[in-house]
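Novice: Build me a structure from this.
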Amino acid sequence: MIATPSISPPPKPTQRIRPVPAVTRAIAILRLLGKTKEPMNVKSISDALDLVPSTCLHILRALTAEKLLAFDSASKRYRLGTGMLVLARSVMETNSFAQVVQPALDLVSEKWGVTAIGVEVDLHHMVVTALSRSKLPFRLHVDVGSRFPGLISATGRLVAAYGHYSRQEIDQQFASLRWHKPISLASWHKEVETAKENGYSLDSDGYIAGITLIAVPVLNARQHITHTIVAASISHQMSQNETDALIQELKSHARRTSEQLYSGDDTP
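Specialist: Now for the predicted structure:
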């Protein structure tokens, strides 16, 4: 019997997002000040972002008026303001994934001595929304709110495997990735296929030297990936049997998380 190949429906056209320069520049300023450890003046901000100083100043004043930035009149420098804390708290209080997954992350980090991470994903970026650290003397430089490229490392392979993105979209994003151990596009696609077959992805030293990252997908009712649960450890910290057991436990947590988040989601 010869199977008839299924014909996939044509992809839906992507929604065109009209650029809004003022918003884009304001976000860039907030991100810049979020990354820097010291307050910055108008010139240093405008130089860093290639903005016209007068335009930069107008945006800074608007953000300061909304308490998203704070201005020190003595030094003439800007830093993030308390309004950002209010927004961040609101995000955490309304982020159902973070609330649902946190107990699982705490269990995993305590039992296995790993950093357990809840991640929200899309093609372009992944964002850490929940985190639990172990008591072992191992600290990964990641915090709630940390952003990474969408297709990097173990989570990135799952985004490609379960994200329903086109091959062209994926390949374009892959070209911008930076690895500790660079990998060819062809080899990476094979690893994506393996990740989908196995239901998890493991990155050992590929993205970060000396660090192993294990990720499992959290899928919605349409089997699209929305989040991942990640365990980060020192490479070779666990035996193969321990690693296998941890993977199964992560899968179990991911299934329960999916059920809690999406059991009533019947959207076609």
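
Novice: For the rest of this, base every contact and every neighbour count on C-alpha atoms.
Specialist: Noted.

Novice: got the contact list for the closest residue to Ala254 other than its chain neighbours?
Specialist: Using CA to CA, 6 or more residues apart in numbering and skipping residues adjacent in sequence, the residue nearest Ala254 is Val218, 5.3 Å away. Neighbouring residues of Val218 by CA atoms under 8 Å, 6 or more residues apart in numbering: Ile225, Thr226, His227, Thr228, Ile229, Ala254, Arg255, Thr257, Ser258.

Novice: From those, pick the one nearest Val108.
Specialist: Among the contacts of Val218, Ile229 lies closest to Val108 (CA to CA), at 10.2 Å.

Novice: If you count contacts, what does the helix or strand containing the closest one end up packed against?
Specialist: Using DSSP states H and E, Ile229 sits within strand 225-234. Helices and strands touching strand 225-234, by 3 or more CA pairs under 8 Å, 6 or more residues apart in numbering; DSSP states H and E, are strand 115-121, helix 153-162, strand 211-219, helix 240-262.

Novice: These: which one's closest to Asn41?
Specialist: strand 115-121 (32.8 Å).

Novice: How about residues contacting that closest one?
Specialist: The contact list for strand 115-121 (CA under 8 Å, 6+ apart) reads 98, 101-102, 105-106, 108-109, 126-134, 139-140, 150, 159, 225-233.

Novice: Show the contacting residues for the residue nearest the centre of the chain.
Specialist: Against the mean C-alpha coordinate of the chain, by CA atoms, centre = their mean, the closest residue is Met126 at 1.7 Å. By CA under 8 Å, 6+ apart, the contact set of Met126 is Val119, Glu120, Arg147, Phe148, Pro149, Gly150.

Novice: Show me the strands in the protein, by range?
Specialist: Secondary structure of the chain, counting by DSSP state E: strands at 69-72, 77-80, 115-121, 125-132, 147-149, 201-204, 211-219, 225-234.

Novice: I'd like the structure of this one too, to check against the first:
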Amino acid sequence: MADTNTVKYNAPALDKGLDILEYLSKERVPLTQAEIAQGINRTPSEIYRMLVCLEQRGYIVRGHNAGKYRLSLKMYSLSHSHTPFDELKRVAHYPMQMLSENTRQSCHLSIMNNDQLLVISQMRSPSAVSLSIEVGTHFPLTKTTSGMTLLSMLNKKERTSILSRDVFYKTWEKEKKQTFLEEVEAIKERGYRTADSQLTSGITDIAIPIGKNSEVPAVLAVSVFTSTLHEELNMETIIENLKQTQEDINKLIGV
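Specialist: Next comes the predicted model:
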């Protein structure tokens, strides 16, 4: 049987260029040609032409004195060019603001990135005390309400593929895996999920899918102090507000 993981098409020059960029990004300090070569298991002569090319294209910069290379801001600029995520964040801003004002709670918008949950936008609560989720933070899909909600938006083949790489899921017993998959299917049927946070005690998460079958599937969530759900807040009210916000954002992105 053929190895399905075998690379069918090789691009040695591209591999060397990406190795250089990734290594400089990981090290975060200027490095000489020899240091870069050692770090990516190449000889200095092997990477010389690639360094020249990357410098000419503006991806790396070489210091005038020590001749050490560092990343320029070009990749940062490219990564922050207009993308579907930018549009999603833009159109979701006002609905999220209204959700925050109506529930008096912070809310956050997340997508999937490298098999993890990535928070891409947050709207802070107008209240003096509230929870805050840092934009740019990654969380495990299998350990978060938003992550499980995202998984519920995928077909079974996509879901199985992602879970096969999840560090937590791979260690679970068969029964725990089955219970997890059943809950993901239940979210799909119910249309949202509420659960105590597995990462932070005393927190309840409520999440709802955004943009199902769109180019940018996402999840909108509200995280609240569990105690306030019994004293000040009403779960049904939060869910109704989330559903209204879901409808508003979906209309704006054409779903």
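
Novice: Buried among the contacts of strand 115-121 of structure 1? Make that a ChimeraX selection.
Specialist: Buried subset of those, written as a ChimeraX selection, criterion 16 or more other CA atoms under 10 Å:
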select :98,101,102,105,106,108,109,126,127,128,129,130,131,132,133,134,150,159,225,226,227,228,229,230,231,232,233
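
Novice: before we move on, back to that, okay if I get the strands of structure 1 as CSV plus distance to Arg16 of structure 1?
Specialist: Output for those, formatted as CSV (distance: least, CA to CA, whole Å):
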stretch, distance to Arg16 of structure 1
strand 69-72, 30
strand 77-80, 31
strand 115-121, 20
strand 125-132, 19
strand 147-149, 22
strand 201-204, 32
strand 211-219, 26
strand 225-234, 22
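
Novice: Which of the ones you listed sits closest to Glu38 of structure 1?
Specialist: strand 77-80 (7.6 Å).

Novice: That closest one against structure 2, how far on average?
Specialist: The superposed strand 77-80 of structure 1 is, by mean CA distance after the TM-score superposition for structure 1, a mean 5.1 Å from where its aligned residues fall in structure 2.

Novice: helices or strands up against that strand?
Specialist: Against strand 77-80 of structure 1 (3+ CA pairs under 8 Å, 6+ apart) you get helix 21-35, strand 69-72.

Novice: What are the buried residues along the shortest one?
Specialist: Using 16+ other CA under 10 Å as the burial criterion, the residues of strand 69-72 of structure 1 that qualify are Leu69, Ala70, Phe71.

Novice: And the first one, by the same measure?
Specialist: Residues of helix 21-35 of structure 1 classed as buried: Arg25, Ala26, Ile29, Leu30, Leu32, Leu33 (neighbour count, 16+ other CA under 10 Å).

Novice: Save these as a markdown table, and put in distance to Tyr78 of structure 1 too.
Specialist: Shown next, in a markdown table, are the buried residues of helix 21-35 of structure 1 (distance: CA to CA, whole Å):
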| residue | distance to Tyr78 of structure 1 |
| --- | --- |
| Arg25 | 15 |
| Ala26 | 13 |
| Ile29 | 10 |
| Leu30 | 10 |
| Leu32 | 11 |
| Leu33 | 8 |
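
Novice: what's near enough to touch Ala221 of structure 2?
Specialist: Per CA under 8 Å, 6+ apart, neighbours of Ala221 of structure 2: Cys107, His108, Leu109, Ser146, Asp205, Ile206, Ala207, Ile208, Leu242.

Novice: Map the fifth one across to structure 1 for me.
Specialist: Residue pairing (TM-score structural alignment): Asp205 of structure 2 is matched to Leu213 of structure 1.

Novice: try Thr228 of structure 2
Specialist: In structure 1, Thr228 of structure 2 lands on Met238 (TM-score structural alignment).

Novice: Trp112 of structure 1 versus that match, what's the distance?
Specialist: 9 Å (CA to CA, to the nearest Å).

Novice: same deal with Gln248 of structure 1?
Specialist: Gln248 of structure 1 is 13 Å from Trp112 of structure 1, by CA to CA.

Novice: Looking only at neighbour counts, state which of these two leads.
Specialist: Shown here are Gln248 of structure 1 and Trp112; by other CA atoms under 10 Å, Trp112 has more neighbours (18 against 14).

Novice: Map Asn95 of structure 1 onto structure 2.
Specialist: In structure 2, Asn95 of structure 1 lands on Asp86 (TM-score structural alignment).

Novice: same deal with Tyr162 of structure 1?
Specialist: Using TM-score structural alignment, Tyr162 of structure 1 sits opposite Met153 in structure 2.
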